[in-house]
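Participant: Would you be able to build a 3D model of this:
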Amino acid sequence: MTHYEPHDDVTGNKMNWLRAGVLGANDGIVSTASLVVGVAGATTDKAQILVAGLAGLFAGALSMASGEYVSVSSQRDAERAVLAKERQELREMPEEELEELQKIYEQKGLDEATAKEVAKQLTAHDALAAHAEAELHIDPDELTNPWGAAIASFISFTIGALLPLAAIILSSATLRVPVTVVAAVLTLALTGFVSARLSGAPRQRAIIRNVVGGLIAMGVTYGIGALVGQSIG
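Facilitator: Sure thing, here's the model as predicted:
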């Protein structure tokens, strides 16, 4: 019989997309804020900061998009493989597959007679869909879309990266770093809250973890930028 590590249903998949979008935006905020703050530690030239920020934004967004495409493509290939195996098993041993489906519904709480009748009716209607849903937790008509995942990652990272980039470019030279840090902290607190809300995790811990991680990243890159700027100067 085919065995497959189950994943979420359609509703769960939507939650995972939302969670991935929040995490993508979070990565955009941290990486871009750290980059531009580090460059600002080395130079006050707005053009150099903007070029570095834009380069980091597109490099990060494209990297996330390509990584997500490869990851989701691998998942889609795995789903197609187990569905193909399930089709073969349904052709070659339909009775065993029917019994397996019956046992699944018995384990969910149905009595033997009811489970057998449910398995028969579902098999008669669409055997592959019945086994894919009950045994594999896959909807054959709703396989993961690698292009959708890649585009969503690109957009979420870009949105997250634009805020610290706008903050540092639109601020005066003396306020660039503090304004960018404050903007990043506020948005990191928001993404931490949203990610905790979506996953059901403790909100305060998620917010603190997000903010502290971002502050450390910005502090380290700013320090490196300042040291490099002084050594060059």
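
Participant: Going by C-alpha atoms from here, please, whenever you check contacts or count neighbours.
Facilitator: Will do.

Participant: Quick one: list the elements packing against the lengthiest helix in the chain.
Facilitator: Using DSSP state H, we find that the single longest helix of the chain is helix 46-92. Applying 3 or more Cα pairs under 8 Å, 6 or more residues apart in numbering; DSSP states H and E, we find helix 46-92 packed against helix 10-42, helix 112-131, helix 146-170.

Participant: buried stuff in the next helix or strand along the chain from it?
Facilitator: Sequence-wise, the next helix or strand downstream of helix 46-92 (DSSP states H and E) is helix 94-107. Buried residues in helix 94-107, counted by 16 or more other Cα atoms under 10 Å: 97-98, 100-106.

Participant: what kind of secondary structure is the residue lying closest to Ser171 once chain neighbours are set aside in?
Facilitator: In this structure, Ser171 finds its nearest non-sequential neighbour in Val179, 7.1 Å apart by Cα to Cα, 6 or more residues apart in numbering. Of the three states, Val179 takes helix according to DSSP: H, G, I helix; E, B strand; the rest coil.

Participant: For Val179, give me its contacts.
Facilitator: Contact partners of Val179, counting by Cα atoms under 8 Å, 6 or more residues apart in numbering, are 167-168, 171.

Participant: count of neighbours near Asn147?
Facilitator: To be clear, residue 147 is Trp; Asn isn't right here. The burial count assigned to Trp147 is 16, neighbours taken as other Cα atoms under 10 Å.

Participant: Please tell me how far it sits from Tyr69.
Facilitator: Distance of Trp147 to Tyr69, given as Cα to Cα, to the nearest Å: 6 Å.

Participant: now swap in Pro146 and tell me
Facilitator: Distance, Pro146 to Tyr69, using Cα to Cα: 5 Å.

Participant: compare with the first, here's sequence two:
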Amino acid sequence: MSVDEMESGQHEGEAHQGGFNSRLNWLRAGVLGANDGIVSTAGVVLGVAGATTDRTAILIAGVAAVVAGAMSMAAGEYVSVSTQRDSEDALLEKERRELEEMPDDELDELTGFYVAKGLDEDLARQVAEQLTENDALGAHAEVELGIDPDDLTSPWHAAFASMVAFTVGALLPLLTILLVPDGLRVPVTMAAVTGALAITGWTSAELGYGPRGWAVLRNVLGGLFAMVLTFGIGSALGTQV
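Facilitator: Here you go, the predicted model:
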């Protein structure tokens, strides 16, 4: 262990709060966007491929799915994170006002929080006073609200991450089904999508410190179910139209 690690009390490979919430939000938006792009676009192009072998029809449907899906993901993520950010801003503004208008009461309140965490009254008071002197808003926001004022998620960043991730994920099934010969396009596309979903599931578990096997399994099973279902529907409709 290095001197810096000993001084900070942190160990290599451990998840720590500073910056971790932001990392998880980016991870959530990116993985959700990529998975949605892979699965939804694969479902569309395989559904069309089940109804027709016309490459132009598959291309039009696939491109439409990519563009509409990317815009939908970006808009949805922006609205979701904006709502969360508005709530956090309102809570922080209320805390600022309370710190200005009744600092003694807020100090007592912060002391009470640390007493509840197991510190004795005198030590809790010392900790509260030192944290208040250093960063009163940050100390109260973290303990009372679970918010880091310096680590608020940007709605624009989340929206852009979702849009890019969706587009990158969607290009895999679209390009695969367009470039592979007619007789192999469906099984090859399903195989490529299955592999991609295994990778995104493993990556999400690795970066989020979760169980890798379960993350991979649920991604793959969900994607396979969607692909088989849409291909079956497309095939059934193709014989009727």
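
Participant: Ala130 of the first structure maps to what in the second structure?
Facilitator: Matched to the second structure by TM-score structural alignment, Ala130 of the first structure sits across from Ala139.

Participant: Please look at its match and Leu131 and confirm they touch.
Facilitator: Yes: in this structure, Ala139 of the second structure is within contact of Leu131 by Cα atoms under 8 Å, at 6.0 Å.

Participant: ok, the two, which is more surrounded?
Facilitator: The neighbour comparison of Ala139 of the second structure against Leu131 (other Cα under 10 Å) goes to Ala139, with 21 against 17.

Participant: What's the separation between the more buried one and Pro211 of the second structure?
Facilitator: Distance, Ala139 of the second structure to Pro211 of the second structure, by Cα to Cα: 33 Å.

Participant: same deal with Thr176 of the second structure?
Facilitator: To Pro211 of the second structure, Thr176 of the second structure is 30 Å away according to Cα to Cα.

Participant: Also Phe113 of the second structure?
Facilitator: In this view, Phe113 of the second structure and Pro211 of the second structure are 33 Å apart by Cα to Cα.

Participant: what span of the second structure lines up against stretch 149-157 of the first structure?
Facilitator: Mapped onto the second structure using TM-score structural alignment, stretch 149-157 of the first structure covers residues 158-166.

Participant: how far away is the residue of the first structure positioned farthest from its centre from Ala132 of the first structure?
Facilitator: Distance from the C-alpha centroid of the first structure peaks at Ala113, with 42.5 Å (Cα atoms, centre = their mean). Distance, Ala113 of the first structure to Ala132 of the first structure, using Cα to Cα: 22 Å.

Participant: same question, Ile138 of the first structure
Facilitator: Distance of Ile138 of the first structure to Ala132 of the first structure, computed by Cα to Cα: 5 Å.

Participant: Those two: who's more crowded?
Facilitator: Neighbours per residue (other Cα under 10 Å) separate Ile138 of the first structure from Ala132, with Ile138 holding more: 25 against 20.

Participant: Can you verify my assumption that that one contacts Asp9?
Facilitator: Yes: Ile138 of the first structure lies in contact with Asp9 (Cα under 8 Å); the separation is 7.2 Å.

Participant: Which residues are in contact with each of the two?
Facilitator: Counting by Cα under 8 Å, 6+ apart, Ile138 of the first structure and Asp9 have no common neighbour.

Participant: For stretch 70-83 of the first structure, list every residue counted as buried.
Facilitator: The neighbour-count check on stretch 70-83 of the first structure (16+ other Cα under 10 Å) flags 70, 72-73, 75, 79, 82-83 as buried.

Participant: now swap in stretch 213-222 of the first structure and tell me
Facilitator: Within stretch 213-222 of the first structure, the residues that count as buried by 16+ other Cα under 10 Å are 214-215, 217-219, 221-222.

Participant: Would you check the span in the second structure matched by stretch 81-93 of the first structure?
Facilitator: Residues 90-102 of the second structure are matched to stretch 81-93 of the first structure when aligned by TM-score structural alignment.
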